[in-house]
Structure formats: structure tokens, C-alpha cells
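In: model the following, please.
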Amino acid sequence: MNKTQRDQIIENAKNFFRTEIVQNHIDGACSRASKLSEYNVNPFLFKYLANFLTGNDDAESIARALVLPRILGSSINTSFGMKIQNLISTLFQGLGSTTLGIDIEFIDEIDGRKKYCQLKAGPNTINHDDVKTIVDHFKGVRNLAKTNNLNIGINDMIVGIVYGEEAELSSHYKRIGEQFPIHIGQDFWHRLTGEKDFYFELIDAIGEVALEVDASHVVEQTIKALAKEIEAKYK
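Out: Model prediction:
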């Protein structure tokens, strides 16, 4: 992979984060979090949590205790998980494969071999049924290689995982790893780009986009809107 392609991946990642993650977080997650109907409020705990967080249990404190975990935790993680396939297709524009069941093809910058790669998001993003599907796709590539007398070895069919570490791999990935290589996080990006620290460059690039964002006023508006509903219902 040349420098232009590597730079394009960085730029694709930044643009994706701006348009798909940040904007959705502001327009979608915060909007939903301002409505009391979005919460399963535990009447035995909401005043306790408000006091725990702010030292009092007025409506705004209750709203703050409800809103912050929602928009800083579960909401953004769910949103990212739902959009990860879009992220993958955005990052790897121009590296697609015409081989059935293969997402991208690239020359491994470490061993110099052409890799046939199924892309996955993170270390826990497949289920039991996915194992057979992935293995069957790789077996299909092997059969194609035999039919067309192509030099494709078992180690040339890989699962590339965009983020995470080997120690975090789920048991499903480990089952695949018994037959085909799994490359995750830093190792995957090193093989793809030839740069050992590209994974961290990518993380830093997305971090630069985060510095562009100050949505504190949106958070406060969300809390105040929810507080009005709480005050009306529980006053």
C-alpha cells in the first residue's frame, strides 16, 4: 500500500467520524435522551443517583444522572456498533474484492503474500453461526484456487479485525483461528499498510476530530429539557 492510499484511509476515517458518529450523537442520541419516555426510570433509585452525582435531588440533578450515562455510554457504543460496517466500507474504498465472501484483497507488507481478507469490526463482533459462514467462504477460495491453479495457501486467507487485541478475541474467533489466521488491531494494520504504528495513527486521527467537537451546550439543553418533564411528572 502506498502513502496516498494510507493517507486516504486516515482521511476517510476522519470524515466518517464527523458525519456518521458525531452528527448522529448530537442530532439523534441527545434528542432521544431529552425525552422521559426513553428511560425505564427506577423510582427507588433515581433520587439516590441524583444525590450521589450532584448532592441534591432536584429535577435537573435527576435529569443529569439519567442523561450522562445514556449519551456518554450506551448510546454512543450502540451507534458505533450499528455503523461499523459502513465504517469498514468507507475506510477501504478501492480495496474491494470480486471473490465471493472476501471483503478486500491486499499484499501483506510483512510476508509479501496476497491476502484474501474477511473484515470484522472488533474482538467480539461475530456469533456462533458466523464461524461456519466464514470458514465455508475460505474453503470456497481454496477450491477456486485449486480449480484455477492459483498459489493461495491457508495462511493467505485471513480474518482482519479493525480494532482490539489478541487477548480480547472471543471463543468464536479462536475457533476460526484453529484453521485460518486472525489478525487484529495493530497487527492487522501493520500488514495492510507496512507501518507498525498505523493503528495508533488512525486512533489519533479520529481523536483530532474529537477535538473539533464541543457539544457541552447540547448536553445542557438535553438535561434541561428532560428536567422539565421530570418536574411535571414527579413534582
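In: okay, CA-based contacts and neighbour counts for the rest of this
Out: Noted.
In: quick one, longest strand in this structure?
Out: Secondary structure of the chain per DSSP state E: the longest strand is strand 114-120.
In: show the residue spans covered by the strands in the chain.
Out: 104-107, 114-120, 157-161, 182-184.
In: quick one: closest of these to Arg32.
Out: With C-alpha to C-alpha, the closest approach to Arg32 among the strands of the chain belongs to strand 114-120: 29.0 Å.
In: the inter-axis angle of the closest one versus strand 157-161?
Out: Here strand 114-120 points in a direction 40 degrees away from that of strand 157-161 (axes from the mean of the first three to the mean of the last three C-alpha atoms, to 10 degrees).
In: what's strand 114-120 in contact with?
Out: Here strand 114-120 makes contact (C-alpha atoms under 8 Å, 6 or more residues apart in numbering) with 88, 101-108, 134, 156-162.
In: returning to that earlier point: next, format the strands of the chain as TSV and append distance to Asp130 and mean neighbour count.
Out: Compiled in TSV, these are given as follows (distance: least, C-alpha to C-alpha, whole Å; neighbours: other C-alpha atoms under 10 Å):
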stretch	distance to Asp130	mean neighbour count
strand 104-107	18	18
strand 114-120	11	21
strand 157-161	12	25
strand 182-184	14	23
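In: let's see this one next, to set against the first:
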Amino acid sequence: MAIGKEYHEDEVVKAIAKAMEDFYGTLIEKIDGLDIVKIMKRKNPYLYRAKAMENASEIVENVLSAFVTSSEETIFGNCFFEPLAIAASGGNKALAEGIDIMVQDNATNTIYAVAVKSGPAVFNADSKKRQEQNFTAASKLAQQAKARYEAIIGYGYGKKKVTGRGKPKMYREIAGKQFWAELTGEEDFYLKIIQFMGDLPEQYVASYKESYNKAFNRLVREFSIKFCKEDGSIDWESLVEFNSGD
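Out: Presented below is the predicted three-dimensional model:
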């Protein structure tokens, strides 16, 4: 039995298309706004020297690649799974803080509160405590409606092993195939997501690569001007002083 109502495929495809647009738009905007001075203030110059990096392009490739790797997972998680889950459930965005979908099943007199997350490793102790507080606050809506209440954390990908040890939780955690199946009632929906994406990603690749290459060339130029000597070699003392000096 599905948590959500019957979904419409065109709404799911629409949600994925918007997610792709938002993901690439946000990532490109961040890449376009990179500043080598701000970047090098946060980096470890001793590490680059220890790795015997001797040219500006090598350092820039390292920092740019690391930036994209650290940014894209967060951006994608924020842009993709929540709107997709809303469309797949046939429901609406929840008004309660920290809850993404609220679904009322009149047949069983149950209100489902679903918090959608990207992967199973997103929580630390503090964020999990906040999520529990949000579920507690949302449960008051069910009490007012005199309905059974079920809280769920749904992860868009991965697997979540439930051991059953420790204090019983006020919520369930389900991930990947299990989450999408429970949301839609279709065991293979997690595979359908890839099919629904179609060739949408390819529509943005050229713009992304153009932005990346421009940023790479710009950052190499900025690094060379700021941190290289007249002969083109890296001025390590100047870089370390900029990063760690007074």
C-alpha cells in the first residue's frame, strides 16, 4: 500500500526537469563566482607544497575539482529529491517545519509526515535531534484531527539497515528502493527515476563544461598574478604568508 496518492507521470517528469534546471543553474552560478583569493584563504598551502605541486594550473585543478565535488552532492540533494518525492506522492509540500510531505489517508485515518533527505549519511546528532523535534511538532496536527500519526525519514538513494536495538524511535527510516516503493506503491519506481530523467542531463553538459573551463582559465590567471614570481615559479612564502600570516 502506498503512502501517497496515485501520481501522474507527466508531473514527475516536470519535477525532474525543474530539478535539473535548478541543479545546473545553481552549480554554474557558484562556479562563475569563484575567487582565487577567497579560495586560497581556506586551503592548506603546506599540503600543496608537500605534494610537490609546481604550477598554477595543477593547484587550480585540484581546488576547482574539490569545490565541485563537495558542492554538487549538496546542491543536487537540495534540488532533486524533495520536489521529486512530492510529485511522486501526488501530494503537496508540507507547511510544518522540517517536514516535506504530509499525506492524509482517510481509509486508515492516518497522517504521514515525511522528511525527504538525499542519502543515509546526512544526519549528525544535532540535526537528528532537530528532526525529532519537528516530527513532535507535526504530530499535534494528527492529534487535532484525531488521526493515527506516522513519521518517516525517506532517503532518496542508498540503503538503511534497521537493527532494532536501542530505544524505539518515533519515526521510521527507509531508503532507496524501499522509500520510493512505499511512497508510490511501485517496487521499480527507483529504477523509473533514471528512465524519467531521459536525456535531460545532456541538455546542460555543454553549458556546465563551458563554465568550468572559463573558471579554470580565470583562476589560473588570478593565481599566477597573485602567487607566482616573475619567472613563473610559485612564490610559496608569499602564498603561506597570505594564508597564515598577520
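In: on that earlier part again, now the longest strand of structure 1, how far from the centre of its chain.
Out: With C-alpha atoms, centre = their mean, to the nearest Å as the basis, strand 114-120 of structure 1 stands 18 Å off its chain's centre.
In: what of stretch 135-153 of structure 1?
Out: For stretch 135-153 of structure 1, the distance to the chain centre is 30 Å (C-alpha atoms, centre = their mean).
In: what residues of it count as buried?
Out: Neighbour counts using 16 or more other C-alpha atoms under 10 Å place Val135, His137, Phe138, Val141, Arg142, Ile152 of stretch 135-153 of structure 1 among the buried residues.
In: same deal with stretch 162-175 of structure 1?
Out: In terms of neighbour count (16+ other C-alpha under 10 Å), stretch 162-175 of structure 1 has its buried residues at Val162, Tyr163, Gly164, Glu166, Leu169, His172, Tyr173.
In: which residue, other than its chain neighbours, is closest to the second one?
Out: The reference is to Tyr163 of structure 1. The shortest distance from Tyr163 of structure 1 to any non-neighbouring residue, by C-alpha to C-alpha, 6 or more residues apart in numbering, is to Gly185 (4.3 Å).
In: isn't the one you found right up against Ile161?
Out: Yes: assessed by C-alpha atoms under 8 Å, Gly185 of structure 1 is found in contact with Ile161 at 6.1 Å.
In: from Tyr155 of structure 2, how far off is the residue most central in space within structure 2?
Out: The residue lying closest to the centre of structure 2 (C-alpha atoms, centre = their mean) is Gly77, at 2.2 Å. As judged by C-alpha to C-alpha, to the nearest Å, Gly77 of structure 2 and Tyr155 of structure 2 stand 10 Å apart.
In: need the overlap of contacts for the two.
Out: With C-alpha under 8 Å, 6+ apart, Gly77 of structure 2 and Tyr155 have common neighbours Lys117, Ser118.
In: re the thing from before, to Ile230 of structure 1, which of the strands of structure 1 lies closest?
Out: Per C-alpha to C-alpha, nearest to Ile230 of structure 1 of the strands of structure 1: strand 114-120, 41.5 Å.
In: and the longest helix for structure 2?
Out: Assignment by DSSP state H gives helix 202-227 as the longest helix of structure 2.
In: counterpart of the following helix or strand past it in structure 1, which residues?
Out: Scanning forward in sequence from helix 202-227 of structure 2 by DSSP states H and E, the next helix or strand is helix 236-244. Per the alignment by TM-score structural alignment, helix 236-244 of structure 2 matches no residues in structure 1.
In: so which elements touch helix 236-244 of structure 2?
Out: Under the contact criterion of 3 or more C-alpha pairs under 8 Å, 6 or more residues apart in numbering; DSSP states H and E, helix 236-244 of structure 2 touches helix 36-42, helix 45-50, helix 202-227.
In: distance to Lys3 of structure 1 added to the strands of structure 1, as TSV?
Out: Shown next, in TSV, are the strands of structure 1 (distance: least, C-alpha to C-alpha, whole Å):
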stretch	distance to Lys3 of structure 1
strand 104-107	14
strand 114-120	19
strand 157-161	20
strand 182-184	22
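In: how about these, which one is nearest Ala232 of structure 1?
Out: Shortest distance between Ala232 of structure 1 and those, using C-alpha to C-alpha, is found for strand 114-120: 46.1 Å.
In: mean per-residue distance, the closest one to structure 2?
Out: Average distance, strand 114-120 of structure 1 versus aligned residues of structure 2 after superposition (mean C-alpha distance after the TM-score superposition for structure 1): 3.0 Å.
In: how far away is the counterpart of Ala113 of structure 2 in structure 1 from Gln93 of structure 1?
Out: By TM-score structural alignment, Ala113 of structure 2 lines up with Cys117 in structure 1. Cys117 of structure 1 sits 14 Å away from Gln93 of structure 1, going by C-alpha to C-alpha.
In: over to Leu53 of structure 1?
Out: Leu53 of structure 1 is 45 Å from Gln93 of structure 1, where distance means C-alpha to C-alpha.
In: with Lys114 of structure 1 instead?
Out: Distance from Lys114 of structure 1 to Gln93 of structure 1, by C-alpha to C-alpha: 18 Å.
In: same check, this time on Asn24 of structure 1
Out: For Asn24 of structure 1, the distance to Gln93 of structure 1 - C-alpha to C-alpha - is 22 Å.
In: for Asp204 of structure 1, same thing?
Out: Distance, Asp204 of structure 1 to Gln93 of structure 1, by C-alpha to C-alpha: 21 Å.
In: repeat that for Trp189 of structure 1.
Out: From Trp189 of structure 1 to Gln93 of structure 1 the distance is 15 Å (C-alpha to C-alpha).
In: among these two, which residue is more densely surrounded?
Out: More neighbours surround Trp189 than the other of Trp189 of structure 1 and Gln93, with 24 against 13 (other C-alpha atoms under 10 Å).
In: hang on, isn't the more buried one packed against Glu195?
Out: Yes: between Trp189 of structure 1 and Glu195 there is a contact under C-alpha under 8 Å: 7.5 Å.
In: what's near enough to touch whichever residue in structure 2 pairs up with Ala59 of structure 1?
Out: Taking TM-score structural alignment, Ala59 of structure 1 has Ala56 as its aligned residue in structure 2. Counting by C-alpha under 8 Å, 6+ apart, Ala56 of structure 2 touches Val220, Phe223, Ser224, Cys228, Ile234.
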